[in-house]
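Participant: everything below, folded, please.
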Amino acid sequence: MNTNLSTDLATKPHYPILDGLRGVAAIIVVTFHLTEPLGTGHLDILVNHGYLAVDFFFLLSGFVMGYAYDDRWNKMSAGSFFKRRVVRLQPMVILGMTLGAIGFYFTDSTIWPLIHTVPLWKMLLVLFIGYTILPIPLSLDIRGWQEMHPMNSVGWSLFFEYIANILYALWIRKFSKTALSIFVVIAAIALAQLAITNGDLSGGWTLNVEQVRIGLTRTLYPFFAGLLLSRMAKPTRIKNAFLWCSLLVALVLYMPRIGGAEHLWMNGIYESVCIIIVFPLIVYIGASGILQTQSEHRICKFLGDISYPLYLVHYPLVYFYVAWISNHKGTTIVQAWPYALLILVGSILLAYAALKWYDEPVRKWLRQKFA
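Facilitator: Next up, the predicted model:
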């Protein structure tokens, strides 16, 4: 998941609507994680396509990367680029992992039988590996969910974000539009094949061959399609773009599962169309949009500001919620919604506090230090 345009390139015109859309998608991710434990499986989750927000983040990230950096490589080294990315991404990674570690031993539930048998040294080892965003091997799985990052599950997408950043900086940034277009078409075919074969694109958070393949496939098309879009699109001026794009994002992510267990391919086609066609269209409209009131500017800025912190801090709270659900079998959405709402609001407040009291000051200090 990427960050605000203004952070990486203050001298260029800003796309505030894209920041706002990132915040909208981040909030939907939280609702997805809050409804996930109420389903009986991946076919009947209330926010069934919420995980596609990650693919939307990747596309936004590629667009931002191309816009912010494509014309700067004559005066910027790869090392300087990576330094900027680490300064922008890692402080919140460290906070998110630390929050997950603090809550680790307090999530008392039979759903994670390993937790209370894990020695402190092993938990700290997993935490320190998490600080680097490198995935842990399955032998170090201390929660029992086979996550790359047991302290904060969402770290898997940051791992693939870094891979995409490395590929961009060392190799793919040099591609011509034609070469990049061919690469993106091949990546789109691979994504559609995976989605239609599996019935969905959920996955990527486990360090094994199958899940790493899913993670790479989910990353390569949207990220580099976003890069291609940044090079080829000529934004116009579209009114009410934030409203329409927000509605489109919500419609895509809140759409119920299509086809059921009998016709998995139907859902795979839906997700392929969303990522390959609809998401680039949303980003193009968002980049073309104009904000007409100060209220719209404030909303987009707030949503953009909290989007990345919200993504990193919400899951440690969700672990407590999942434990509560698992300890109260048969909990319905009617019974759970007050607690879910509390987690959602608490996550937003925590994200804003983390932004103002930790993330922004730490990044400012790091920029001064590295400058």
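Participant: going by C-alpha atoms from here, please, whenever you check contacts or count neighbours.
Facilitator: Will do.
Participant: checking residue 108 next. Helix, strand or coil?
Facilitator: coil (DSSP: H, G, I helix; E, B strand; the rest coil).
Participant: show me the contacts for residue 19.
Facilitator: 3-5, 300-301, 303-305 (C-alpha atoms under 8 Å, 6 or more residues apart in numbering).
Participant: again, only using 7 Å
Facilitator: Applying C-alpha atoms under 7 Å, 6 or more residues apart in numbering, we find residue 19 in contact with 4, 300-301, 303-304.
Participant: who wins for most neighbours among those residues?
Facilitator: residue 303 (26 neighbours; other C-alpha atoms under 10 Å).
Participant: ok, residue 295 - how many residues close by?
Facilitator: Quick note: residue 295 (other C-alpha under 10 Å) scores 10 neighbours.
Participant: which other helices and strands contact the helix or strand where it lies?
Facilitator: Element membership of residue 295 [criterion: DSSP states H and E] is helix 294-327. Packing contacts for helix 294-327, counted by 3 or more C-alpha pairs under 7 Å, 6 or more residues apart in numbering; DSSP states H and E, involve helix 16-35, helix 78-104, helix 333-354.
Participant: pull out the buried positions in it.
Facilitator: For helix 294-327, the neighbour count (16 or more other C-alpha atoms under 10 Å) marks 296-297, 299-301, 303-326 as buried.
Participant: and the angle from it to helix 16-35?
Facilitator: 20 degrees (axes from the mean of the first three to the mean of the last three C-alpha atoms, to 10 degrees).
Participant: I have a second one here; can you model it like the first so I can compare?
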Amino acid sequence: MATFADSEVASVDGTGATASPGKRTDIQGLRAIAVALVVVYHLVPAALTGGFVGVDVFFVVSGFLITSHLLTRRPTRPRHLLEFWARRIRRLLPASLLVLLVTLVATRWVAPVTQWEVTARQSAAAATYLVNWLLANDSVDYLAAASAPSPVQHFWSLSVEEQFYAGWPVLVLLVGHVAIATRIAGSLRRLRLLFLVGLGLVVALSFAWSVHLTAANPARAYFVTTTRIWELGLGGLVAALLVLRDRPLRLDPALAAVAAWIGIAAIVWTGFTYTGSTPFPGWQALVPVGGTALVLGVAAGTQAWSPGRLLALRPCQWLGDISYSVYLWHWPLIVLAPAVSGGHRGAIDNGVIVVATLVLAALTKTYVEDVFRTPSWSRRLGQTYALGAAGMAVVIAAAALLVVDLHAREDAARSELGRALRSDDPCFGAGALVASRQCPPSTGDPVPAPVLAALDKSAAYGSSDGGKDCFSALPAYPTVQCVFGDRTAERTVALVGNSHAGQWVPALQQIARQQHWKVVTYLSSRCALADVRQQFDTAEQSTACLDWVHRVTARVGAEQPDLVVVANRVSLPVEGADLADSATPYEQGYEHVLRSWSDEHLPVVVLRDTPAPGDGDVPSVPDCLASHGDDFAACAGSRADWEPADPSVAAAGAIDSPSVDVVDLNDRICGPRQCRPVVGGVVVYFDGSHLTATYARSLSPFLEPELVAAMGPKP
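Facilitator: So this is what the prediction gives:
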């Protein structure tokens, strides 16, 4: 956030002159606008779909203030950099580390145990200001990206700023040395030009990379520092223009007011019109970033017709003063509130969160932020760095303790799961839905326990082939092949599709052991095996998915396995349509793939897509179970809501080929009208869509005869 709170910088009098220190009320007003956008967006996303641009406003303000400071007191030797970074430590770390520590403790006591590890992992990364890179890596992981947000995820923007603060002063120091070495420093005009060229080159390169990466990999582009430096740097360029002048910049007050209104209008317009589908940051960020830079550059006064008058109002100034702490506190409260209220946030919950955020922010500003900025607190460099490192170590240690507690619970859950698997209970898992067995309803602690269920995934998720991830993924969708079962077997089964094919690997492994089959997988993350362009974030990604479909279809046809098993989940619309209107194009795309194999006389089994709790109102079954204990009904749903239409089944029927069969095991997952999160004492899903490995294995006795019949006898 715009965390350089000592806003006494050049141009404080609205003229652009290097005036005596004072407070620019328009900067505090911009902070108030920025934090209000972010908080409203996080509380009620539908009311302010582009409120995320508040972060970009903060970036520009931070770049402006930091560069103003560096240019008015230019660093000339390494000690100046150490002093600058020490001020950043005293300004930023006490409040941020306090919030991280409190959040970790609160997570331990109120959050579902299934959310502990991601919170601990991100808190440790946030304490060292690297969490944006962790989130960037997770954003391209289909399953990780679908996980519930952690209460410290918002620290990504602080990480970007801290990394900017680490590198930008070094750049200013180097440019200053070039100025001295080339004797440019004696001319303010030449000095300004040199700084504008040096800083501007970094801004231009970062902007170009931001445009490129946003088009190629928008999920990653949102978090990485390299796509955001230009936003802070643009604020720095405005500062350089104002500070490094040989005469005051005096704008007509009316012109400055109009320009400031245009800048604020640009910010507000994007807040209301941008959405989560807007490619960002890229060139689209120019609107809020440029608007902020314009307001900072013209430094409009407080005349009656000027926005500066509104920005100078006491409520705006107060909110701007505490904006850093507001940003720190609001998100943990939003994420953890449902764990306390026992459900979804409502209007009353949101009101309580706002009040609590403002109270905590005001207290933190007074008793933490201000305390570490007073002369009475030691300014010795060694002590500052030592205490900063100690604070980081405390947070990292607290995160580690949370993980240790979690792993102890997981180990206990594994032992319980092992005992359950050895019991040979006919009512275990899917067997409980066989009517003739008259199994009692599930009660007591399920297996795997929710803490372990979220990890109970098929071996295709990075644990097979020496840790090889068997899923092809963005951005390129390469062809990835894994082998399970008996590698020397004479008969081969090809498992093809996206993650809803991968969830069947545990069942196929068990069947392969019984039948002495080799199982070869061709799996993708999200990309369904249909010959149709699916709507990804970019055209390049859509093309990569379609290329994967063509390569895998041809490869399976060329390798002639003894049986092809296909399963897919449709989670993306086709290009040019919404998801509701995509059924027919998908059916045609599946038909093209299946017909190509049928023409090769390959036996094919299409597994009907499984019910998905996330299609109802249960985003994560383990999270829900961890929150509601033995109240399994709270995590159940209507089969009509959970069971998706499957165009691949319709495609198989349209082909009407004896070599293409459809197998539907959903009656072994759900009852006639209701789907439960626990069946036969087993947790059915490891998230909001995919079967746990344990439940998938319990389906193998029902899948095996279907596959054996489809494969037919040995030739």
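Participant: turn the contacts of residue 19 of structure 1 into TSV, including distance to residue 53 of structure 1.
Facilitator: Below are those laid out as TSV (distance: C-alpha to C-alpha, whole Å):
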residue	distance to residue 53 of structure 1
4	17
300	17
301	19
303	15
304	15
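Participant: nearest to residue 366 of structure 1 among those residues?
Facilitator: residue 4 (17.2 Å; C-alpha to C-alpha).
Participant: nearest residue to that closest one other than its sequence neighbours?
Facilitator: residue 19 (6.0 Å; C-alpha to C-alpha, 6 or more residues apart in numbering).
Participant: show me what the one you found aligns to in structure 2.
Facilitator: In structure 2, residue 19 of structure 1 lines up with residue 28, judged by TM-score structural alignment.
Participant: mean deviation (superposed) between the helix holding residue 295 of structure 1 and structure 2, please.
Facilitator: With mean C-alpha distance after the TM-score superposition for structure 1, helix 294-327 of structure 1 departs from structure 2 by a mean of 3.0 Å once superposed.
Participant: where in structure 1 does stretch 598-608 of structure 2 fall?
Facilitator: Stretch 598-608 of structure 2 maps onto no residues of structure 1, going by TM-score structural alignment.
Participant: and residue 23 of structure 1, how far from residue 305 of structure 1?
Facilitator: In this view, residue 23 of structure 1 and residue 305 of structure 1 are 8 Å apart by C-alpha to C-alpha, to the nearest Å.
Participant: quick one, which of the helices and strands packed on helix 294-327 of structure 1 gets closest to residue 191 of structure 1.
Facilitator: If you check each of these against residue 191 of structure 1 by C-alpha to C-alpha, helix 16-35 wins as the nearest, at 20.8 Å.
Participant: average gap between the closest one and structure 2?
Facilitator: Taking mean C-alpha distance after the TM-score superposition for structure 1, the mean distance separating helix 16-35 of structure 1 from the aligned residues in structure 2 is 1.3 Å.
Participant: roughly how far is that helix from the heart of the chain?
Facilitator: Distance of helix 16-35 of structure 1 from its chain centroid, counting by C-alpha atoms, centre = their mean, to the nearest Å, is 9 Å.
Participant: got the angle between that helix and helix 333-354?
Facilitator: 140 degrees.
Participant: just after helix 16-35 of structure 1, pick out the following helix or strand.
Facilitator: Counting by DSSP H and E, what follows helix 16-35 of structure 1 is helix 52-69.
Participant: ok, the counterpart of residue 82 of structure 1 in structure 2 to residue 587 of structure 2 distance?
Facilitator: Under the alignment by TM-score structural alignment, residue 82 of structure 1 pairs with residue 85 in structure 2. Distance of residue 85 of structure 2 to residue 587 of structure 2, given as C-alpha to C-alpha: 59 Å.
Participant: most packed of the helices and strands packed on helix 294-327 of structure 1?
Facilitator: Most buried of those, by mean neighbour count (mean count of other C-alpha atoms under 10 Å): helix 16-35, with a mean of 25.
Participant: got the angle between that helix and helix 52-69?
Facilitator: 160 degrees.
Participant: hang on, residue 521 of structure 2 is in a strand, isn't it?
Facilitator: Yes - the assignment for residue 521 of structure 2 by three-state DSSP puts it in a strand.
Participant: count of residues packed around the closest residue to it other than its chain neighbours?
Facilitator: In space, residue 521 of structure 2 comes closest to residue 495 once its chain neighbours are excluded; the distance is 4.7 Å by C-alpha to C-alpha, 6+ apart. By other C-alpha under 10 Å, 27 other residues sit near residue 495 of structure 2.
Participant: distance of residue 495 of structure 2 from residue 606 of structure 2?
Facilitator: 10 Å.
Participant: overlap in contacts, these two.
Facilitator: With C-alpha under 7 Å, 6+ apart, residue 495 of structure 2 and residue 606 have common neighbours 565-566.
Participant: many thanks, we can stop here.
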